[in-house]
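Q: Structure of the sequence below:
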Amino acid sequence: MDHIVLEVGLAISLIAIAGLLSAKLRFSVIPFYILVGMAVGPHAPKIGFFDFRFIESAPLIEFMGRLGVLFLLFYLGLEFSVGRLIKSGKSIAVGGTIYIAINFTLGLLLGWMLALPVKEILVVAGITTISSSAIVAKVLVDLKRTANPETEMILGIIMFEDVFLAVYISILSGLVLSGASSLGGVLLSALMALGFMLFFIILGRKAVPFLNRALNIRSNELFALVIFGTLFLIAGIGETIHVAEAIGALLTGLVLAETEHMKRIEHLILPFRDFFGAVFFFSFGLSIDPLTLGGAVWYSLAAVVVTLIGNFIAGMLAGKYAGLSSKASANIGLTIVSRGEFSIIMANIGKAGGLLAILQPFAALYVLILAILGPLLTKESKWVYTMLNRIIPLENTKKEQKTPARQIDES
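A: Modelled structure (predicted):
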């Protein structure tokens, strides 16, 4: 632990250099953060006499990265609101069901086509179904798309995925780790996740007057302590009842977005979001072992193709049901294509259960490819949509021109 401060200082410097390089090249910064993390992570090979690998500080940087996820999702919640979420409730439920059904089914088919055993097929389906909340949040904020019409559906799908995740992890852990799964335990996990979310959605509508009075704090120091304490406490409570801590942070932001202190909170959170968000992607790179990726190339490429197709189809169907334009619907599928922290969790369950060793490098390479492709596809969604529309007519011009909401810039 003698050099931990030096390692953290070097890590932040490397993150800054990666950010400057991405700005120079005018490319998404996320892949740069991940790749530089891989290059200096505990799993990277030692080069020459000097050892530049981040070993002692890796756990601390990982924790800082977890904070980054919380700040990213909390800020995204502030940019949204519970009111908008409630208005889109039915559309979100249907859209989330469509998204999960298509991607999970394709994941099962992929595992079957790769001739994997049953348990491995279930793990692969979990890896390919759940998108990365952190990457999606980062992309939406960086591209200033939080006010776009399709963002309601994107956030709704993220929350819907968490309910699915709570149920599926219970089932998968039971099957893989203990050989059985309790139906009562699965139902309890699902109900607790749903109850936790519904409680905060209702709270956001009922507790606004109280929150306005409670947050009327003149001292910036005390105001920051109250906000941070609330954020971490709620995220932590969510985690203890098997709701992803990121979703707890998102819900907290949704509630506080309804208060008259929203702008002050946003101003407070902004630098923490940027700093810790960058650390998250660097720490994600630290967790990937580059030496194990080669043996999973074809598996990962096949999964990437399946995911791209499944996400686009699901986005189009979910968007159309919600009454969005074809361009906005395409944006849904292209924005939530990134995979990340939840896919790695699924792979770790497979490792803990003694399943095929290929699952770990498969998940790492699959996540890395989509962490690079996802932000790029989102940024260039207008061009991607135009190209696809020339090949497969996606747009009903007459119908979409009649709706004023479609005049909003959805690119």
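Q: going forward, measure contacts between C-alpha atoms and count neighbours the same way
A: Fine.
Q: tell me the centre residue of this structure?
A: Nearest residue to the geometric centre of the chain (C-alpha atoms, centre = their mean): residue 133, 1.5 Å.
Q: Just to check, it is in contact with residue 73?
A: Yes - between residue 133 and residue 73 there is a contact under C-alpha atoms under 8 Å: 7.4 Å.
Q: Show me the common contact partners of these two, please.
A: Common contacts of residue 133 and residue 73 (C-alpha atoms under 8 Å, 6 or more residues apart in numbering): residue 246.
Q: So which residues of the stretch 151-300 of the chain form helices?
A: Listed in chain order, the helices of the stretch 151-300 of the chain (DSSP state H, counting those that start in this stretch) span 151-173, 183-206, 208-214, 220-240, 245-256, 262-286, 297-321.
Q: Pick the most buried one from these.
A: Comparing the helices of the stretch 151-300 of the chain by mean neighbour count (mean count of other C-alpha atoms under 10 Å), helix 245-256 comes out on top with a mean of 27.
Q: Following up with a second sequence; could you model it the same way so I can compare the two?
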Amino acid sequence: MATGLKFLIRPMIHLPHLITDLALILASAGVTMLIFKKLKQPVVLGYLIAGLLVGPNFTLFPTISEIDSIKIWAEIGVIFLLFSLGLEFSFKKLVKVGGSASITAIVEVISMLGIGYLTGILLGWNQMDSIFLGGILSISSTTIIIRAFEELGVKSHKFATVVFGVLIVEDLVAILLLVLLSTLAASQQFAGDEMLMSGLKLTFFLALWFLGGIFLIPTFLKKAKKLMNDEMLLVVSLALCLLMVLLATAAGFSPALGAFVMGAILAETTAAEKIEHLVKPVKDLFGAVFFVSVGMLIDPKILVDYWFPVLIITVVTIFGKTLSSGLGALLSGQTLKHSLQAGMSLAQIGEFSFIIATLGLSLKVTSDFLYPIAVAVSAITTFTTPYFIKLAEPTYLGINKLLPEKARNALARYSAGSQSISGTNNWKEFLKKYIFIIVTNSIIIIGILFSVKYLTPKINNDFVNGNYGDIIIIVVALLLMSPFLWALAVKKIHSTAYKQLWIDTKYNRGPLITLEIVRALLAIIFIVLLIGQFFSPIVSIISAVIIIGISAIIFSSRLQSFYSKIESRFLANLNAREISEAAKRADELMPWDSHLAYYTVKPESDAVGKTLIELSLREHFGVNVALIERGKIKLKIPGKDERLYPGDRIAVIGTDDQLKNFEEFIEATSYKETDANGQSVSLHPITINAHSPLLGKSIKASGIRENAFSLVVGVERNNERILNPDSSFTFEKDDIVWIVGDKKTVQSVIKGEPS
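A: Sure thing, here's the model as predicted:
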């Protein structure tokens, strides 16, 4: 009996406050999320309100016990939010966004940094509050815009393409802002040289991490693919994320930067979509904690006291971002209508603004009122965004009526002229390749030099002392640097532009030779910097010249071979995702569900003895004859006057239904191709870029049939699909052209080479 009573009155097990706080956070977040989903409002606002309700400034509901612990969870949330953003970002997307989006984003960000700063000064705020306000107002919300576009059904509109490009550029600018604001907060003053050095340091480390990451990580994931299930892939991805966070922190950057960079690196791998899918629940969980913690810092009393600044900053945000984004788009060559639509779509602030505001608080350089003001402005502009997107077109119509005819014509001419500016010259093409070789190899070499400087004291203290240790370090470093030094100093720049410049005029040869000498001198300087860490300048210079000379004469072919392998591996990893996606599209048998099928013509077929033009197979059945095999003779992409004979084996392209109807007509027996050589004719998708020799040419003028013995069976343009285009069809930039033919001959025409 006593034992039973003792059991009943046993004290309750005590739960750590962190667990009870987390339960309170997730419960409040879940309830508000359901309410805001029902109201069809952004869930982020629900999280903010949940944080306000369970925070220390609102006592009606149970309150969080340990704010500091929740801040740690929130910091983890920022890391995973930025990691997920990197997975969606991709540096290659940044390259592809084009000048229009880049100009728009740069004009908007610079304008809002200035407008935000001036607004803070006019409100009587101190300099740091004003600077951070400019940063908060400069970045628009990707989440809110995408949601609004989906609900309004405007994602496919032309102005939406510009907006998405602007958001991609802004993502990278936001990362740069985090670094620059951190530097500014540390120095407490605007030092131009220090800010410039921080920008250069950021650019260097981004490039170094990207080059190294693309070379190593996709290869590692590919090798380990057979061993990885979903659980292992998730653990490995998060481990890579946190390792890059540690690396970024050690280099003096924020953890968020490291997470973003690793996400961007993984975005180039074939596992990117799977990783994004696996990480999403983790990101959603910690993201919810982050946004709820943001809400906890909102003090309703401050909002009441600062209602006027909230109102002023909201108006400044809406009109400032509309005007600056619209002006940027207009300057980039967009029409007045599209510029206004883009500007009014970007008139809000969001998740990155919270992160910048949090940075100011964590570094203790901003006032307490700035954070809740930023959250309040974000909440108001989130509600106004869909209405401004709807009002964009009526606003344009009103402004267009008010504009004088001369102004309308001038804007139209400027837009048309900007859009049509294209073309290049030989010097531009050559310098682009020259600078690329210099920059990429220099970054890797400098990275090795930094590593030597950092590791040398540790190696000498722990392993080897004296000159022998120094010589070993130099030899190892030179071995690591050698392929990149060879590429920097000796590698030939294979370019038609280079050859043309050399041939065109003798006055080009002097500058070309000078540029080649500059490359060699730069390689010598890097070797001097390495050896100079251990020996005198004279010894370093003499050693550098000897090393370069020996490498160029004796080891050139070996270094070339080794560098080619490194370059091939890097490019294969860089393009792996695109190649994989192209293969998937080919596996899906084109967007039109077309594919190759093989038939043998029977003697009794009505097609026997008739020419292809007489049969009119494309007109009657929608199919194309890609190959005729007649004994040992193979007629690839046969001409219209070619006849069909008994026993001919033909390869035909079409959809399942088209091929079924064709088979009934020709009374042929389909067969499976077993001869490997018979598969020489296949389906190839190619993309027309700005440098393609096919750009602006019609199918007939392109020589695809005559020169490559190939056939254009379809074109994708602006999400529209054109099957069996006419011979007068002209190729435009970004067209995806589907060609049936031999791979080698197709590639020769694409590159503009004789087949």
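Q: ok, back up a step: quick one: closest of the helices of the stretch 151-300 of structure 1 to residue 343 of structure 1.
A: Among these, the nearest to residue 343 of structure 1 by C-alpha to C-alpha is helix 151-173 (10.4 Å).
Q: average offset between the closest one and structure 2?
A: Its matched residues in structure 2 lie on average 2.5 Å from helix 151-173 of structure 1 after superposition (mean C-alpha distance after the TM-score superposition for structure 1).
Q: distance between that helix and the chain's centre?
A: Averaging C-alpha positions (C-alpha atoms, centre = their mean, to the nearest Å) puts helix 151-173 of structure 1 11 Å from its chain's average.
Q: And stretch 243-254 of structure 2, by the same measure?
A: 21 Å.
Q: Name the residues that touch it?
A: Contact partners of stretch 243-254 of structure 2, identified using C-alpha under 8 Å, 6+ apart, comprise 178-179, 255-259, 261-262.
Q: again, but for stretch 530-547 of structure 2
A: Here stretch 530-547 of structure 2 has contacts from 449, 453, 470, 474, 524-525, 527-529, using C-alpha under 8 Å, 6+ apart.
Q: Please apply the same query to stretch 285-297 of structure 1.
A: Under the contact criterion C-alpha under 8 Å, 6+ apart, stretch 285-297 of structure 1 has outside partners 33-44, 54, 58, 358, 361-362, 364-365.
Q: In structure 2, what residue spans correspond to strands?
A: Along structure 2, counting by DSSP state E, strands occupy 594-600, 624-630, 633-636, 649-655, 669-671, 681-687, 711-717, 720-723, 736-742.
Q: Make TSV from those strands and add distance to residue 114 of structure 2 and mean neighbour count to it.
A: Listed next are these as TSV, based on distance: least, C-alpha to C-alpha, whole Å; neighbours: other C-alpha atoms under 10 Å:
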stretch	distance to residue 114 of structure 2	mean neighbour count
strand 594-600	55	21
strand 624-630	61	22
strand 633-636	64	15
strand 649-655	58	22
strand 669-671	71	13
strand 681-687	41	19
strand 711-717	40	21
strand 720-723	42	14
strand 736-742	42	23
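Q: So for residue 579 of structure 2, which of the ones you listed sits nearest?
A: For the strands of structure 2, proximity to residue 579 of structure 2 was assessed by C-alpha to C-alpha; strand 681-687 is nearest, at 10.8 Å.
Q: Without its sequence neighbours, what residue ends up closest to residue 34 of structure 1?
A: For residue 34 of structure 1, ignoring the flanking residues on the chain, the nearest one in space by C-alpha to C-alpha, 6 or more residues apart in numbering is residue 285 at 4.2 Å.
Q: which residue lines up with the one you found in structure 2?
A: Alignment note (TM-score structural alignment): residue 285 of structure 1 maps to residue 295 of structure 2.
Q: one step back: quick one: which of the strands of structure 2 is nearest residue 227 of structure 2?
A: Closest approach to residue 227 of structure 2 among the strands of structure 2 is made by strand 681-687 (32.3 Å; C-alpha to C-alpha).
Q: so the closest one matches what in structure 1?
A: On structure 1, no counterpart of strand 681-687 of structure 2 exists by TM-score structural alignment.
Q: Tell me how many other residues crowd residue 15 of structure 2.
A: Residues near residue 15 of structure 2, counting by other C-alpha atoms under 10 Å, number 8.
Q: Name the single longest helix found in structure 2.
A: Taking DSSP state H as the criterion, structure 2 has its longest helix at helix 426-462.
Q: equivalent range in structure 1 for that helix?
A: Using TM-score structural alignment, helix 426-462 of structure 2 corresponds to no residues of structure 1.
Q: and that helix, what does it pack onto?
A: Contact here means 3 or more C-alpha pairs under 8 Å, 6 or more residues apart in numbering; DSSP states H and E; on that basis helix 426-462 of structure 2 packs against helix 192-223, helix 466-489, helix 496-504, helix 509-531.
Q: Compare these and report which one is nearest to residue 552 of structure 2.
A: helix 466-489 (7.5 Å).
Q: For residue 66 of structure 1, which of the helices of the stretch 151-300 of structure 1 is the nearest?
A: Residue 66 of structure 1 lies closest to helix 262-286 among the helices of the stretch 151-300 of structure 1, at 6.4 Å (C-alpha to C-alpha).
Q: post-alignment, the closest one versus structure 2, mean distance?
A: Helix 262-286 of structure 1 sits 1.5 Å off on average (mean C-alpha distance after the TM-score superposition for structure 1).
Q: Okay then, goodbye and thanks.
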